[in-house]
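[1] Have a look at this fold, sequence not included:
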């Protein structure tokens, strides 16, 4: 009868729902048992294995789903505070961290060089100890990576690298989530870096191989990535069976690549070198011609702010450009990272495919 069919369908729906809830909880618990992130600092992706990086991205995607798509209030950081030290100006790092921490119920405290000048008005050791008693976590955007290492050594709370001269790991988390969302998985992709051998590239070099992503790097002579980072990246590539190439020809790097990436050619503090740098990087602008030799599904990334000499408008504003999704994901990934470091949160969505 109709009633029996209705009862059967209702029981089936309830069974499927309970299975999904149990399965997600069980998978989430198993993942948490194997990944230990709470209380750890985040200075470089070199210190994090594949499962740990994947877990951070999983939590990030979960928060994005709950807060953005389901309009939930998720006060996981209620009662907590973050000290944000900025030696360098920023749009995305400041906005993503400040709004993200507030959205999770916490209190962000923004500190400029006028408020806190590391190692000048007060020693870095004393600053680390003072902030350890006033905040739950520190994000520092600094010139020298050694400043972060000094803070981390003397602080009793976690330190997050908001950018240094050597690494920019929180940018890479956003890039990886953006690519995972677009392609559905990361393993087997080839990323072509076309530009300066800088801190963003260094962070790609410390993470991509662990996730099964190949990397081709094209830089002008004299602008190669750091030699120690290169040596470590070569070891990772060999360990995980990925391809790593260093070239000087942008077109050769782009050939058959899925993702074309560049960044500023003149970083903060390099303004006096601008004229020489623009000359040395002639021919490195990413255009549709560059993309013509890439894989059919090629996309473009840039961590911003962007200058026209690095990528032309046709590429930057095209459907192949993921730069604005990438910029938004800075928020969800820094939120995911902070939740991982400060809580034992279990994501509610199924694990992402990598």
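    Ah, there it is. Just so it is clear, the model here is predicted, and its values are computed rather than measured.

[2] Every contact and neighbour count from this point should use C-alpha atoms.
    Noted.

[3] Surely residue 29 and residue 346 touch.
    Yes - look at residue 29 against residue 346 with CA atoms under 8 Å: they come within range, at 6.8 Å.

[4] which of these two has more neighbours?
    Neighbour count, other CA atoms under 10 Å: between residue 29 and residue 346, residue 346 has more, with 21 against 16.

[5] surely that one meets residue 28?
    Yes - assessed by CA under 8 Å, residue 346 is found in contact with residue 28 at 5.6 Å.

[6] For residue 166, give me its contacts.
    144, 145, 198, 199, 202 (CA atoms under 8 Å, 6 or more residues apart in numbering).

[7] ok, which stretches of the stretch 51-200 of the chain are strands?
    81-86, 107-111, 137-141, 159-163, 190-194 (DSSP state E, counting those that start in this stretch).

[8] try it against this one:
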């Protein structure tokens, strides 16, 4: 049966744990110059309806290091952008490539594509979820602090696709999540209800981060929301993550941001350079976590 990765819930907690362990192994192998080419002769189709830096580079490099190939397809390059039904594109592409990665707006697009695809489909970001980023985030925490189970994680800012994926992560990796956001910017209500015992909303970010083991945030206006930037800045101004805010967290707390960051907005100008910040490791780990994911979807556990 073809496995897909549209949200973190598509894999079991045990499989996700394996992916993190495997990502660390693959990272070590790459750094010590060990060649591992399970994708020789295989091709990843990469569909981008939203622009990207980290996602495109990490998936392309992953396939190159694995001995495979990747094809970049923007909406300008495919019939998807000209109104071909998603299911027809899925039927055709999945007869030619070995896996498909999609970065788009509507989460329904990746769901429909997966339903009609013969090969694994990976959600590389939709308006609702960003599960690949969570693999990298969880790998980064494990590398620096060990198991995240039972820890307190605080999301500061907009209840967006990243926040929704953190809710799924709380369920799958068994940690407590506190969301600090202004009224009207809460994460998905159904997701919140499904995880009521694990996720809570607190309005005051200072109260939220008290004793936190991981503090994370994202831009105030996601792609497609740029026209709301000024209005959002007014609501989110008290939610900037600063070293002073981090001082209220546990002394072993880490800070993460999925990037790109807007210094002076959701974070202070000096936050990325704070010793508690692990954002550069987090960004690099997109490569290693996605290599583990690709290997798992095409070849199973090793």
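    Looks like it arrived, so ask away. Computed from a predicted model, the values in this text were never measured in an experiment.

[9] What TM-score do the two superposed chains give?
    The TM-score (TM-score structural alignment, normalised by the length of the second structure) is 0.96; 301 aligned residues with a CA RMSD of 1.3 Å.

[10] about what we covered before: and of the strands of the stretch 51-200 of the first structure, who's closest to residue 245 of the first structure?
    strand 190-194 (9.4 Å; CA to CA).

[11] who's in contact with the closest one?
    201, 213-219, 250, 253-254, 256-262, 284, 286.

[12] Now, those that are in strands?
    214, 215, 216, 217, 218, 259, 260, 261, 262 (DSSP state E).

[13] The fourth one -> the second structure?
    Matched across to the second structure, residue 217 of the first structure falls on residue 179, judged by TM-score structural alignment.

[14] Could you report the distance from that match to residue 157 of the second structure?
    8 Å (CA to CA, to the nearest Å).

[15] circling back: hang on, the match of residue 217 of the first structure packs against residue 198?
    No - look at residue 179 of the second structure against residue 198 with CA under 8 Å: they stay out of range, at 10.9 Å.

[16] who has more neighbours, the two?
    Set residue 179 of the second structure next to residue 198 and count neighbours by other CA under 10 Å: residue 179 wins out with 28 against 16.

[17] residues in contact with the more buried one?
    154, 155, 156, 157, 159, 163, 199, 200, 201, 202, 208.

[18] how about a cut-off of 7 Å?
    154, 155, 156, 200, 201, 202 (CA atoms under 7 Å, 6 or more residues apart in numbering).

[19] Name the member of the residues you listed with the most neighbours.
    Result: residue 154 is most packed of these (other CA under 10 Å), 30 neighbours.

[20] quick one: residue 27 of the second structure and residue 287 touch, right?
    No - proximity of residue 27 of the second structure to residue 287 does not meet the contact threshold set by CA atoms under 7 Å, at 8.6 Å.

[21] between those two, which one's more packed in?
    Neighbour count, other CA under 10 Å: between residue 27 of the second structure and residue 287, residue 287 has more, with 27 against 17.

[22] which residue packs closest to that one, ignoring adjacent ones?
    residue 58 (4.6 Å; CA to CA, 6 or more residues apart in numbering).

[23] What does the one you found correspond to in the first structure?
    Looks like residue 58 of the second structure aligns to residue 96 there (TM-score structural alignment).

[24] wait, doesn't that match sit right on residue 331?
    Yes - counting by CA under 7 Å, residue 96 of the first structure touches residue 331, with 4.1 Å between them.

[25] Which position in the first structure pairs with residue 139 of the second structure?
    Looks like residue 139 of the second structure aligns to residue 177 there (TM-score structural alignment).

[26] which secondary structure element contains the closest residue to residue 135 of the second structure other than its chain neighbours?
    Counting by CA to CA, 6+ apart, residue 135 of the second structure lies nearest to residue 289, which is 5.9 Å off, once chain neighbours are set aside. With secondary structure defined by DSSP states H and E, residue 289 of the second structure is part of helix 279-299.

[27] What span of the first structure is that helix aligned with?
    Using TM-score structural alignment, helix 279-299 of the second structure pairs with 323-343 in the first structure.

[28] what comes up buried for the matching stretch?
    323-327, 329-342 (16 or more other CA atoms under 10 Å).

[29] what does stretch 134-142 of the first structure give?
    Neighbour count says stretch 134-142 of the first structure has 135, 136, 137, 138, 139, 140, 141, 142 buried, by 16+ other CA under 10 Å.

[30] Over in the second structure, find the residue span it aligns onto.
    Under TM-score structural alignment, the match for stretch 134-142 of the first structure is residues 96-104.

[31] First-to-last residue distance for that stretch?
    21 Å.

[32] can you tell me which residues contact the match of residue 58 of the second structure?
    Contacts of residue 96 of the first structure (CA under 7 Å, 6+ apart): 330, 331, 334.
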